[in-house]
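Student: what follows is a predicted protein model with its sequence.
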Amino acid sequence: MQETGKIKLGISIGDLNGIGCEVVLKTFEDSRMLDFCTPVIFASNKTISHQKTDLGFEINYNGIHEASKAIDGKINVVNVWKETPVINFGEPTPESGKYAIQSLKAAVAALKNDEIDVLVTAPINKNNIQADDFKFPGHTDYLAQELEGESLMFMVADGLRVGLLTDHVAVKDVAASITPQLIRSKITTISNSLKMDFGIRKPKIALLGINPHSGDNGVIGKEDDEVLKPVIKEMSEKGHLVFGPYSADSFFGSDNYKNFDAILAAYHDQGLIPFKTLSFGKGVNFTAGLNKVRTSPDHGTAYEIAGKGKADHSSFKEAVFMAIQIFKNRQEYKELVANPLKKHKLKRQS
């Protein structure tokens, strides 16, 4: 645990035929990263050895059988499997999906048992991970089942933070999925996360409309007037600084997003297209609202460049730093909540 050393940062290796292993190794090829955390990779000695040879890395690591045995100052590899997976860079295979899930399950188990402090997940393929014992569209849904809390997909880069009302939901099902209860839950989750994870005392949150032009007063759809607006009014009366709904087509281009601490988009592409346009390569996917910290890079498996040494590890590195910072922010927040006098003293000093 972190109390007895550096933050133990667990890493699920992702799809072995994608760029996951490459961005992990590139990140920790810089030995200075070991000053910030103790990396614990869930894979196997043979797998990491073959990957680093294929990709041309000169990296030493410490093989262990359980995360609790990780050593500070070293790259630790938990041996999740004994066999040697066949690597076919650029090709999503059932085998690469199987090992991606084995790595993820082992890492989440260690996270739940406090053998690691935070988790950073390398990219998986949503198709080849499907199995009899794993029927989830992605990391977020699985983590929501395994960890306590109300999960929120939260894309973060510098001062830009975009959360989603609905994430992996078909567009045809979006409007029906957005209920007053869901909106209340997501506003509460994003507000709590901004306070606890990012240190923002009075967060301002903007909601984007469900329909084009937020429905144009019911001409293009009634969901914004009948579902979003009443809940925004209700939550505002309860003390939340929440505003909208704003027309999504001009919200980012006009720089209006800079006036808010976070934006809550109605559905996946409405939020992620502008987010990735503004911050690609620097963005981080953070699963807010859970009792444990999980981040990931804002890109996928990138099969087209896998095995070629061309992958940019910037986003994965940002995910590592963000996981560390959020973990520290949560500890500080807990201390302030537990010790109101300290909180009062800090306010007087500021």
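Tutor: Alright, I've got the coordinates.
Student: going forward, measure contacts and count neighbours with C-alpha atoms only.
Tutor: OK.
Student: just the buried positions in the longest strand anywhere in the chain, please.
Tutor: With secondary structure taken from DSSP state E, the chain has its longest strand at strand 149-157. For strand 149-157, the buried set under the neighbour-count rule, 16 or more other Cα atoms under 10 Å, comprises E150, S151, L152, M153, F154, M155, V156, A157.
Student: same deal with stretch 256-269?
Tutor: Here stretch 256-269 shows Y257, F260, D261, A262, I263, L264, A265, A266, Y267, H268 as buried, counting by 16+ other Cα under 10 Å.
Student: equivalent analysis for stretch 179-194, please.
Tutor: Buried positions in stretch 179-194, judged by neighbour count with 16+ other Cα under 10 Å: I183, R184, S185, K186, I187, T189, I190, S191, N192, S193, L194.
Student: which of the residues you listed fall in helices?
Tutor: I183, R184, S185, K186, I187, T189, I190, S191, N192, S193, L194 (DSSP state H).
Student: any idea which of the residues you listed is closest to N62?
Tutor: The nearest member of these to N62, counting by Cα to Cα, is S193 at 34.7 Å.
Student: comparison target, given below:
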Amino acid sequence: MKKDQKIKVGISVGDLNGIGVEIVFKTFAESMMLDFCTPVLFASVKTLSFVKKILESQINLHGIDEISKAVEGKINVYNVWREPVKIAFGEVTEDAGAYALKSFVAATKALKEGEIDVLVTAPINKANIQTEDFKFPGHTDYLAKELKGDAMMLMVTENLKVGLLTDHVAVKDISTRITPEVITQKVDTLYKTLQRDFGIHIPKIALLGINPHVGDNGVIGDEDDTVLIPTLEKIRNTGKIVYGPYAADSFFGSGNYKNFDAILAAYHDQGLIPFKTLSFGKGVNYTAGLDKIRTSPDHGTAYEIAGQNKADHGSFREAVFTAIDIYKKRKDYEELTKDVLKVSPRKSVHKGRHGSKES
């Protein structure tokens, strides 16, 4: 990307019967958004024009048949399909799932091939999007398959970042999925993303316990004592600043989370319930650990208010800004890393009060 070009933000429109298109429209109805990026919506001008009329939106859509033809200062719509699509706001339909998948797959391909700089995904329904070719519990798992790296769901606000050791996993399977290898990988991924994507030079990370009260010395399960604690000790020996495990029930209420750059929760609800309680409407779901950048709002399809112009677009707007900010931070990190590598390591001698020493 040339320095004078705006960041190209690809957007998958999600379930057409939900609030996805509405929050996209509301976000880019703010004219200043086009000063920060060039949006490319993966859908169809015909379909989005129909929804625009229903929502009485005043935005202008610019249809393109090649992503390279996206125009700065316009809301570009890359035509993934051309046929008419039946919109049934608030209903779970097979068609809505099929077109959500078409949008997402096309946008992921564009991200993978460098035709867009970042991807922001509007909410899908995990049930009606399933097909023979798409058997994933959500966006994150598909992106992990298509892109390079170790994907991790990371919930983000300016002052709170919560990652997960396990994400879309049934409660009965959680303890078997948390192994020393998984813990080490997730800590490494989180540590690297805090440095590379958020500009935190020496991250400080907290881990929450697997069992209530961290197992109470084995009275309520022994996974914390036999798996989590020994693994954290080994990780600390590598120089990473990792604390815990902490009892999850009091960690957020006590405000202890404010002492850390990020928190790793053992499972989905343990991390997302307090995160959404503290930040609902401003939270962003970021897929950390990949070679490409993807964010999304921290809510679902909200069928109950779809098509009624009641949706709050705050979280989607934050997702766009977060993707842009991470893209810039990552570029800065890459430049810094290149500069460091250019400098040959050499030993120098310093004289101090206690004589000479090497550094």
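Tutor: Done, it's in. Since the model is a prediction, treat every value here as computed from it, not as a measurement.
Student: packing partners of the longest strand of the first structure?
Tutor: helix 139-146, strand 160-164, helix 180-196, helix 268-279, strand 284-290 (3 or more Cα pairs under 8 Å, 6 or more residues apart in numbering; DSSP states H and E).
Student: mind listing the helices for the second structure?
Tutor: Under DSSP H, the second structure gives helices at 20-28, 33-36, 45-55, 94-112, 139-146, 174-177, 180-196, 223, 229-236, 248-251, 268-279, 314-342.
Student: just those helices: most buried one?
Tutor: Highest mean neighbour count of the helices of the second structure: helix 20-28, a mean of 22 (counted as mean count of other Cα atoms under 10 Å).
Student: hey, what's the angle from that helix to helix 314-342? Just curious.
Tutor: Angular relation of helix 20-28 of the second structure and helix 314-342 on a 0 to 180 degree scale: 70 degrees, by axes from the mean of the first three to the mean of the last three Cα atoms, to 10 degrees.
Student: how big's the offset between helix 20-28 of the second structure and the first structure?
Tutor: On superposition with the first structure, the mean distance recorded for helix 20-28 of the second structure (mean Cα distance after the TM-score superposition for the first structure) is 0.2 Å.
Student: spatially central residue for the first structure, please.
Tutor: The residue lying closest to the centre of the first structure (Cα atoms, centre = their mean) is F286, at 2.5 Å.
Student: give me every residue that touches that residue.
Tutor: By Cα atoms under 8 Å, 6 or more residues apart in numbering, the residues touching F286 of the first structure are M153, F154, M155, V156, V293, R294, T295, S296.
Student: make it 6 Å
Tutor: F286 of the first structure is in contact with F154, R294, T295, counting by Cα atoms under 6 Å, 6 or more residues apart in numbering.
Student: for the ones in helices among the buried residues of stretch 179-194 of the first structure, which two are the farthest from each other?
Tutor: So, these by Cα to Cα: farthest apart are I183 and L194, at 16.5 Å.
Student: any chance of the helices of the second structure in CSV, with distance to A122 of the second structure too?
Tutor: Rendered in CSV, the data for those read as follows (distance: least, Cα to Cα, whole Å):
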stretch, distance to A122 of the second structure
helix 20-28, 5
helix 33-36, 17
helix 45-55, 14
helix 94-112, 9
helix 139-146, 10
helix 174-177, 27
helix 180-196, 23
helix 223, 36
helix 229-236, 36
helix 248-251, 30
helix 268-279, 17
helix 314-342, 8
